[in-house]
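**Q** only geometry, no sequence info:
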């Protein structure tokens, strides 16, 4: 029957006014195709929109196929300091969880979350290369022998070449002084102790890493200052980006003593030997491009507890390149009490 119908169409087309027989057959077939398209819709692969379909990035596709969200730094605008970090669920009832060695590597092809913090730390390092000396009020709070100290307020002077540090305690320990100059005093620091809490009052020469010298601090005086903080962050970010299990957030418009900053928060959910902190926060001053505050937290001691503060350092009233002289780092300075 199909052959008979086609024969009738061909015979009819022999008398069509549109032209010869072959052309008419082609037009007839075209009409049939157009009618079929109208009836059944466009074939697969043809888009009605003039815009091309959105292209999925390689990293997003890889993350989706792995059943996780793409790893990226989250930029969050915040007008105040970031709130408390949600506690990790790791840990025993009494002691912090033991740190295990991490064997997890970041996915190939993905940008590690620490790439942006590392770049920001390197930019801070470049900015600090223009700083020859500075003075500041230094505020520190540390956990020493398991006990969190009260905040210590110090007047601080630093010089880069030769590396020199002078600190005088404002409170507590009013009047205590420490001075260190690289290459002088046989590599020892000079400390002037005051108050009844010190078994020996007066001026002492101490090895920077000796027990007595570090009785009030987690770090030796040779590690003090903004330059050492930057170097520590560059080293930490560079080392930790070799591993996964890292979450990073940027809190923009955070403030330290009224100064706008970017807060870089790094979180490691699982305790690992490669990670020094559960949570760390580095505050980089928007104007100075230098870090002026750091916080480091340990993993919670028990399930449901808050992370424990390990150390906290803040630089306020920071003045750069003030022209400090040798007298500022001399025990014979008449304003100091080393040998009075």
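**A** Great, that's in hand. No experiment lies behind these values; they were computed from the predicted model shown.

**Q** Only C-alpha atoms from now on, for both contacts and neighbour counts.
**A** Fine.

**Q** roughly how far out does the helix or strand hosting residue 169 sit from the chain middle?
**A** For residue 169, the host element (DSSP states H and E) is strand 164-171. On the basis of CA atoms, centre = their mean, to the nearest Å, strand 164-171 sits 29 Å off its chain's mean C-alpha point.

**Q** Which secondary structure elements does it sit against?
**A** strand 152-159, strand 177-181 (3 or more CA pairs under 8 Å, 6 or more residues apart in numbering; DSSP states H and E).

**Q** so the last one versus strand 164-171, what angle?
**A** Compare the direction of strand 177-181 with that of strand 164-171 by axes from the mean of the first three to the mean of the last three CA atoms, to 10 degrees and you get 170 degrees.

**Q** same deal with the first one?
**A** Per the same axes, to 10 degrees, the angle that strand 152-159 makes with strand 164-171 is 160 degrees.

**Q** what's strand 152-159 in contact with?
**A** The list of residues contacting strand 152-159 from outside it, by CA atoms under 8 Å, 6 or more residues apart in numbering, reads 132-141, 164-172, 225, 324, 328.

**Q** Pasting the second one now:
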């Protein structure tokens, strides 16, 4: 456990739980730069001493919980990804953020020597970073938001998602995801934000496909039902409607790394202006964490009590130190009884994450909702050159 000297106290808005999960959004159940590739390592084989800065570093190891899974397909997929391995997450001891504001420190790879970041022309009246307990987190978020806006145009990944719906923890959902950020080229042509998903598990959702293109189809997502009976049916679903919310906490319109960072910045700034004392929040920064072999910075936020209307007990965010995007997010509720463990509310993990791969228009063609899916979910322009018939024409 980190000591008090390693822990900063801060006051976090009641909406932080929602913010931490916005980049992991998928549509819910219906009726019932250069290409950067993340390592495929299923587990961490390095000994803790390889990560430590001294012989006194401590190692905390945990695994992604799958004990509640009742779906054999989901269990098999999680095992194949290595997410049930006890070493999927590994980190050395906590560090004080006040001693880590340096470009040479892995804890703040995008921040300047003063720990400041963001738009230098932004003169809003946020308190100076050094004078507020939320300051370091604000600088960290601003730096990464700027990086994402400037350098991330698209990505593909495998998303492993668990959510608690109406008090019941759902079976893990595993899906392949392709996202292209809204862009304007040199001639002024606009490519809208586009999303394509294909579910791999659980069995009741297998081969569900979801296509959403901002501004098209009257703002509705096109959904191939998947699963068992009538799996071929394609329907148009309101992302904010009842059907879309049955087994997902957030609409597909909120997907994207840029949106999670922008929302987080807004909440932190609000708290810095309205709650300067921060009486019910503790934050700890962990250097050199690893998630499925990826180097990451782990930020842990804890609300000891429910005072002030906070909505979660503990939240963990793991930000990739090389890709500079979230790769794992967790939110926990308070224990139901004294001595019990915190109750998992939401959990998201990105595997096989690839940034700026050059997703093709064909990756978001409506024909991909019909018949057998051809080519990878994250279909790139290079894939089309190799296999020009990967997508049928409308």
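**A** That came in fine, so what should we check first? What you see is a predicted model, and the numbers here were worked out from it, not measured in a lab.

**Q** Overlay the chains and give the TM-score.
**A** Here the TM-score for the pair of chains, by TM-score structural alignment, normalised by the length of structure 1, is 0.65; 249 aligned residues with a CA RMSD of 3.4 Å.

**Q** Quick check: the gap between residue 146 of structure 1 and residue 138 of structure 1.
**A** From residue 146 of structure 1 across to residue 138 of structure 1, the span is 22 Å (CA to CA, to the nearest Å).

**Q** Which one's more surrounded, these two?
**A** Neighbour count, other CA atoms under 10 Å: between residue 146 of structure 1 and residue 138, residue 138 has more, with 24 against 8.

**Q** Residue 392 of structure 2: which element?
**A** Under the criterion of DSSP H and E, residue 392 of structure 2 resides outside all helices and strands.

**Q** Enumerate every residue touching residue 64 of structure 1.
**A** residue 70.

**Q** what's downstream of the helix or strand where it lies, the next helix or strand?
**A** Secondary-structure element containing residue 64 of structure 1, defined by DSSP H and E: helix 58-65. Downstream of helix 58-65 of structure 1, the first helix or strand assigned by DSSP H and E is strand 74-77.

**Q** elements contacting that following strand?
**A** strand 247-256.

**Q** by contact count, what packs against the strand it packs on?
**A** Using 3+ CA pairs under 8 Å, 6+ apart as the test, strand 247-256 of structure 1 ends up in contact with strand 74-77, strand 259-267.

**Q** What is the corresponding segment of structure 2 for that strand?
**A** Mapping strand 247-256 of structure 1 onto structure 2 (TM-score structural alignment) gives residues 282-291.

**Q** Check the mean deviation of that stretch from structure 1.
**A** Taken against structure 1, stretch 282-291 of structure 2 registers an average deviation of 1.0 Å after superposition, with mean CA distance after the TM-score superposition for structure 1.

**Q** hang on, the earlier thing: so how much does the strand holding residue 169 of structure 1 differ from structure 2 once superposed?
**A** So strand 164-171 of structure 1 averages 0.9 Å relative to structure 2 (mean CA distance after the TM-score superposition for structure 1).

**Q** That strand: which residues count as buried?
**A** The neighbour-count check on strand 164-171 of structure 1 (16 or more other CA atoms under 10 Å) flags 164-170 as buried.

**Q** Check stretch 362-371 of structure 2 too.
**A** 362-366, 368-369.

**Q** Closest one of these to residue 287 of structure 2?
**A** Nearest to residue 287 of structure 2, judged by CA to CA, of those is residue 363 at 37.0 Å.

**Q** if we can go back for a sec, so which of the helices and strands packed on strand 247-256 of structure 1 comes closest to residue 114 of structure 1?
**A** That would be, of those and by CA to CA, strand 259-267, which comes in at 8.1 Å.

**Q** Once aligned, what mean separation remains between that closest one and structure 2?
**A** Aligned to structure 2 and superposed, strand 259-267 of structure 1 gives a mean residue distance of 0.7 Å (mean CA distance after the TM-score superposition for structure 1).

**Q** Touching the following helix or strand past that strand from outside, list them.
**A** Next in sequence after strand 259-267 of structure 1, counting helices and strands by DSSP H and E, comes strand 279-285. Residues outside strand 279-285 of structure 1 that contact it (CA under 8 Å, 6+ apart): 254, 256, 259-268, 290-299, 307.

**Q** Just the buried subset of the residues you listed, written out for ChimeraX, thanks.
**A** Restricted to buried positions by 16+ other CA under 10 Å, the ChimeraX selection for the contacts of strand 279-285 of structure 1 reads:
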select :254,256,260,261,262,263,264,265,266,267,268,290,291,292,293,294,295,296,297,298,299,307
